[in-house]
Each structure stands twice: as structure tokens, then as C-alpha cells.
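Undergrad: sharing a model that was predicted from the sequence below.
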Amino acid sequence: MSTPDWLHSLLDALDDHERLAASVALRPGVGARAAAVLMLIGEGPRGPEILFVERAASLRTHAGQIAFPGGAADPGDADLAVTALREAQEETGVDPTGIRILGSLPPAHVEVSGFDVTAVVGWWQNRSPVGPADPREVASVVVVPVADLLDPAKRVRVTHPSGYVGPAFQVGGHLIWGLTAHLLDGLLGLAGWQADWDDTPFVTVPARYLTDRSDTSGGQDAH
């Protein structure tokens, strides 16, 4: 299955090392322990859409938050693309054979966890059913149209008790913020889909997302 025309600009950007470096310039990798997340892009009725997971409310850290599926690299993983696909399958049940890996962003460091997180970009060329594969970790799987992410009414900047300010997206009753929002903002920019953040309103991170110790002092690395 060939990639749609709207994906071509992203494919070009994933070969541009300067643009890739700029996408994680606020928190570049430092050579820490490796982890990976999967930024999975499919085609829906309204054009491109991206898969996220809602973390279970019972988790000790980042409970209830929206994130890309992913986790730490295992010794048996051949590379970080394998890590991202394995974690996505474990969390959402997605069939990795229907995913074509397009490239990745450079590692972004997360100080609170001590990981360098690599965002692996995948094209969901053959869709498969998805849902919470392990309800202890994932409350729901959310597929969001890019059109919603670009809607000015859904774009905000969040302020955190630590003083951190960053981009965020309000979609489907959820707030996408922190590392996930930074990576998403970088992806949208690389694809040429990004809109101007000028005059975007500020909101405070809701208390329901501040339920673990790391979030009370983690600043831009809290998620």
C-alpha cells in the first residue's frame, strides 16, 4: 500500500537531520537508558489521525494521562523501532505487521525518569482492531484526527506548579501535555501541518494529572 500524498512532506523531513534535531531541541538526549514510543499515523474519514493511549487511573505515575504507547528497551530488542512496536502491541493489541516504520525523531531526555525517549514514526498502512490490551496499564485507546489537533479552539499552553509552560491539546475531554505534547508538536511541524501558537490561551494543568510525586517537581520533564 502506497503512502498518501499528505504524508510525503513528513517523509522528507525525517531525512533532514537539522529539522529533526530542532524538534527535540528543548530536551535533547544525554545518552541515558533508552526507551521508545510509537507515533502511529493512520488515514481516517477526516484525513490523518494519530493513536494515543489513556494511562490507567490506578498507575503510580502519570495516572490518567494521554501518551504515545511505549516503554523501556529490552535487551532482546534489535532496535528502538522493535521496542516501540512491541510496546504498542502489548498496550493496544495493534498488529505490528500492518505498520510501516518511516523513521524517528532524535532521543529526548526525560530527567524525572532518567530515560532518553526516541519517538518512532509509523504509517498504519493496514489497520487492525485496537483497545486496552492490559487494563492495569491502559484505560482506553484514543485515535485523534490531526484536524482536531490543529483546531485553534483545542490548542492551549499549560502552566505547571513548577513554573513550566508548554504546548497542549484539548481533545475528547482529555489534555495532551508534557513530553507527549512536545513530541506531537514536533511531529506536526515536521509534517508541515503545524499552526501558529500565537495568542494561544493558557490553562493550568488539571489536578487529576498531578497525582504522583514526579509531577509535583518535574517541570518540563514531568511527562
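TA: In hand now; what should we look at?
Undergrad: when you work out contacts or count neighbours from here on, use the C-alpha atoms and nothing else.
TA: OK.
Undergrad: how about the helix or strand hosting Ala21: buried residues?
TA: Using DSSP states H and E, Ala21 maps to helix 17-23. When burial is assessed from 16 or more other Cα atoms under 10 Å, helix 17-23 yields the following buried residues: 19-21, 23.
Undergrad: likewise for stretch 191-207?
TA: Quick answer for stretch 191-207 (16+ other Cα under 10 Å): 191, 193-194, 205.
Undergrad: a markdown table please, covering these and showing secondary structure.
TA: What follows is the buried residues of stretch 191-207, written out as a markdown table (DSSP: H, G, I helix; E, B strand; the rest coil):
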| residue | secondary structure |
| --- | --- |
| Ala191 | coil |
| Trp193 | coil |
| Gln194 | coil |
| Val205 | coil |
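Undergrad: export these to a markdown table and tack on distance to Val53?
TA: Formatted as a markdown table, the buried residues of stretch 191-207 follow (distance: Cα to Cα, whole Å):
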| residue | distance to Val53 |
| --- | --- |
| Ala191 | 22 |
| Trp193 | 22 |
| Gln194 | 22 |
| Val205 | 18 |
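Undergrad: got the residue ranges for the strands in this structure?
TA: Using DSSP state E, the strands of the chain run over residues 33-44, 47-55, 66-67, 70-72, 99-104, 108-110, 115-124, 138-145, 155-159, 165-171, 174-176, 202-204.
Undergrad: coming back round to it: now the helix holding Ala21, how far from the chain's geometric center?
TA: Remark: helix 17-23 is offset 17 Å from the chain centroid, using Cα atoms, centre = their mean, to the nearest Å.
Undergrad: let's bring in a second model and compare:
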Amino acid sequence: MSWVSEQSPLAPDAAPPWLTPLLDNTDLVKRAYRRRVPPEVLAAMGVNAAPGAGRDAAVLVLFSGPPQAPGGGVPDDVDLLVTVRAATLRHHAGQAAFPGGAADPGDLTPVHTALREANEETGIDVGRLHPLATLERLFIPPSGFHVVPVLAYSPDPGPVAVVDEAETAVVARVPLRAFINPKNRIMVYRKENTRRLAGPAFLLHEMLVWGFTGQVISAMLDVAGWARPWDTDDVRELDEAMALVGSDASYGETQP
């Protein structure tokens, strides 16, 4: 592997109380992720995920918001840092994603990779962030990456913006309530596949969050107990769903 050390500079005690339900159940995220992945895709992941079959990568899953929630639960102004990849990229072009990427030789841990990539993509001041935990690595067959999601928190991450338009089209702090809202949730499949291969997605004003990122967010909502019942029978072909981004349809509301 690219990382020379498994020891990560983590500070789980920096997590606010409202993140505890997720932090206490990070070991369940991969199981919840796999539960939403179609069997055919799981089979491909099993075949291709052998050690040495792909490159190591990490993504930053950054929650921002106040440390306390009046009345308990998750504060209304909590958000997740999400990017949209440039349409010209070779892999996952135009797709919403957590900031992150492949490990560099100088990266000691997945945390170093996630923070470095997030800074390069969004300009975020990583000194404001508290890495809390690393999730179990997940294999992405199309790109061949073994990805470690790095869970982090900041009460105030400071400004973020697109740094390189050749790599990133959008940088946004998306309200967590937008992902929790059942009206924003659909199932999406690619045109070349069948409805049977649909996975969870989030249809928002500025982006469609699907694929690996949609799967991870869906799994985190499940294990943290934040998910609300939603219509899993609302299945859309990818191009159809993308056409609804920014439309006046009922999708995209951020209020619960």
C-alpha cells in the first residue's frame, strides 16, 4: 500500500455530542453500505478488490456545525462538504464527491491524504479540522481505488471554494438536513444497466449525489439513526435524474 503507517492523527474526543451516534457505529457503515449495493456490483467488488488490485485513496467526510444542539438531535445548520468533479476528468466526470483522491508517496496515513486533497481541491484550512475516525476501506470497481473515508468535524471550517476548475466544478457545504429529507431521496441507475442495479441518491438544487458518495452518505444516515423513511420505489435513470437538478420540481428542498 502507499501509506507507510496505519497510525492516524485522530481526535475522537473533539466530536460534538450530536455526532456520537455515527462515531460510535463507524464499524457498521461498510455493512450498511453493502446492504444498498446491488448483488451484481458486490460480486464485481469481490472479484476486483484483491490486495494490490488498485490504488489507495482517501476522502474527507467533513461535518461542520455548532458543538451543541438545543433540545438534542442534530442542529439545523450542520453541513457536509461536497464537491462536483469537473466534466473533463477521466474518472467520475461531473459527479458529486467528497474531496479526496489518491495517496501520494509522502502521505503517512489516510488522514494525511484526505486533508491534503481537501486543501488542494477546496482551499480549506485543515488546521481548523478535527479528524475523528477512519471508516473501513471500500473498493470502487470503475476506478480501481481502495478508498478510506475519513470522518472529521469542525465548528467553523472557514471559507471554501473551487481551487482548480480543471478538476472541480463546484464546492459546497450542503446542509445535512437536505440529505435527511425524504423528499430529496431517489434511487438511480445508469442507462447501460437495469433498474435492478439502482443505488441510493440525493437530488438537490445544485447537484445529484449518487454512486459511491451517495452510498456512503446513505449508510451513515442509517447507522447514525438519522435516516427517515423514504420512497425506494422512486427509481430514475441517471440522465433523467440529472435533468432535474436545479429544476422547479419538488426535489431539492433543504427543509426537513
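TA: That came in fine, so what should we check first? Just so it is clear, the structure is predicted and the values come from calculations on it, not from any experiment.
Undergrad: picking that back up, let me have the strands of structure 1 in CSV, extended by distance to Thr83 of structure 1.
TA: Compiled in CSV, the strands of structure 1 are given as follows (distance: least, Cα to Cα, whole Å):
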stretch, distance to Thr83 of structure 1
strand 33-44, 6
strand 47-55, 16
strand 66-67, 16
strand 70-72, 7
strand 99-104, 12
strand 108-110, 16
strand 115-124, 9
strand 138-145, 18
strand 155-159, 30
strand 165-171, 26
strand 174-176, 23
strand 202-204, 33
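Undergrad: now which residue in structure 2 aligns to Val121 of structure 1?
TA: Alignment note: Val121 of structure 1 maps to Leu151 in structure 2; criterion TM-score structural alignment.
Undergrad: ok so, going back, now for the buried residues of stretch 191-207 of structure 1: which two are most distant?
TA: Within the buried residues of stretch 191-207 of structure 1, two members stand farthest from each other by Cα to Cα: Ala191 and Val205, at 27.2 Å.
Undergrad: any idea which residue of structure 1 is furthest from its center?
TA: Met1 (24.6 Å; Cα atoms, centre = their mean).
Undergrad: what's the distance between that residue and Arg100 of structure 1?
TA: Distance, Met1 of structure 1 to Arg100 of structure 1, by Cα to Cα, to the nearest Å: 10 Å.
Undergrad: what do those two both touch?
TA: Gln125 (Cα atoms under 8 Å, 6 or more residues apart in numbering).
Undergrad: before we move on, the earlier item: does the residue farthest from the centre of structure 1 touch Arg127 like I think?
TA: No. Using Cα atoms under 8 Å, Met1 of structure 1 is not in contact with Arg127, being 11.6 Å away.
Undergrad: residue in structure 1 matching Val188 of structure 2?
TA: That one, Val188 of structure 2, aligns with Val158 by TM-score structural alignment.
Undergrad: gap between the closest residue in space to that match that isn't next to it in sequence and Ala147 of structure 1?
TA: In space, and not counting its chain neighbours, Val158 of structure 1 is closest to Val203: 4.9 Å by Cα to Cα, 6 or more residues apart in numbering. From Val203 of structure 1 over to Ala147 of structure 1 the distance is 21 Å, taken as Cα to Cα.
Undergrad: try His62 of structure 1
TA: Counting by Cα to Cα - His62 of structure 1 and Ala147 of structure 1 are separated by 26 Å.
Undergrad: which one's more surrounded, these two?
TA: Remark: of His62 of structure 1 and Ala147, His62 carries more neighbours, 23 against 12, as counted by other Cα atoms under 10 Å.
Undergrad: okay, now the residue nearest to Lys154 of structure 1 when sequence neighbours are not counted: neighbour count?
TA: Among residues not flanking Lys154 of structure 1 along the chain, Gln170 sits closest, at 4.8 Å (Cα to Cα, 6+ apart). Residues near Gln170 of structure 1, counting by other Cα under 10 Å, number 16.
Undergrad: any idea what Gln170 of structure 1 aligns with in structure 2?
TA: So, by TM-score structural alignment, Gln170 of structure 1 is matched to Leu203.
Undergrad: please pull up the equivalent of Val144 of structure 1 in structure 2.
TA: Using TM-score structural alignment, Val144 of structure 1 sits opposite Val174 in structure 2.
Undergrad: in this structure that match contacts Asp79, no?
TA: Yes. Under the contact definition of Cα under 8 Å, Val174 of structure 2 touches Asp79, with a separation of 5.1 Å.
Undergrad: list the contacts of the aligned partner of Pro131 of structure 2 in structure 1.
TA: Alignment note: Pro131 of structure 2 maps to Ile101 in structure 1; criterion TM-score structural alignment. For Ile101 of structure 1, the contact set (Cα under 8 Å, 6+ apart) comprises 81, 120-123.
Undergrad: just checking, Ala166 of structure 2 touches Ala93?
TA: No. Assessed by Cα under 8 Å, Ala166 of structure 2 is found out of contact with Ala93, at 10.8 Å.
Undergrad: pull up the overlap in contacts between those two.
TA: By the contact definition Cα under 8 Å, 6+ apart, Ala166 of structure 2 and Ala93 are jointly contacted by Ala86.
Undergrad: can you tell me which residues contact the most centrally placed residue in structure 2?
TA: Centroid-nearest residue in structure 2, with Cα atoms, centre = their mean: Thr213, separated by 3.8 Å. Contact criterion Cα under 8 Å, 6+ apart gives 96-98 as the residues in contact with Thr213 of structure 2.
Undergrad: nearest residue to Leu176 of structure 2 in space, please, no chain neighbours.
TA: Asp79 is the one closest to Leu176 of structure 2 (Cα to Cα, 6+ apart), at 4.7 Å.
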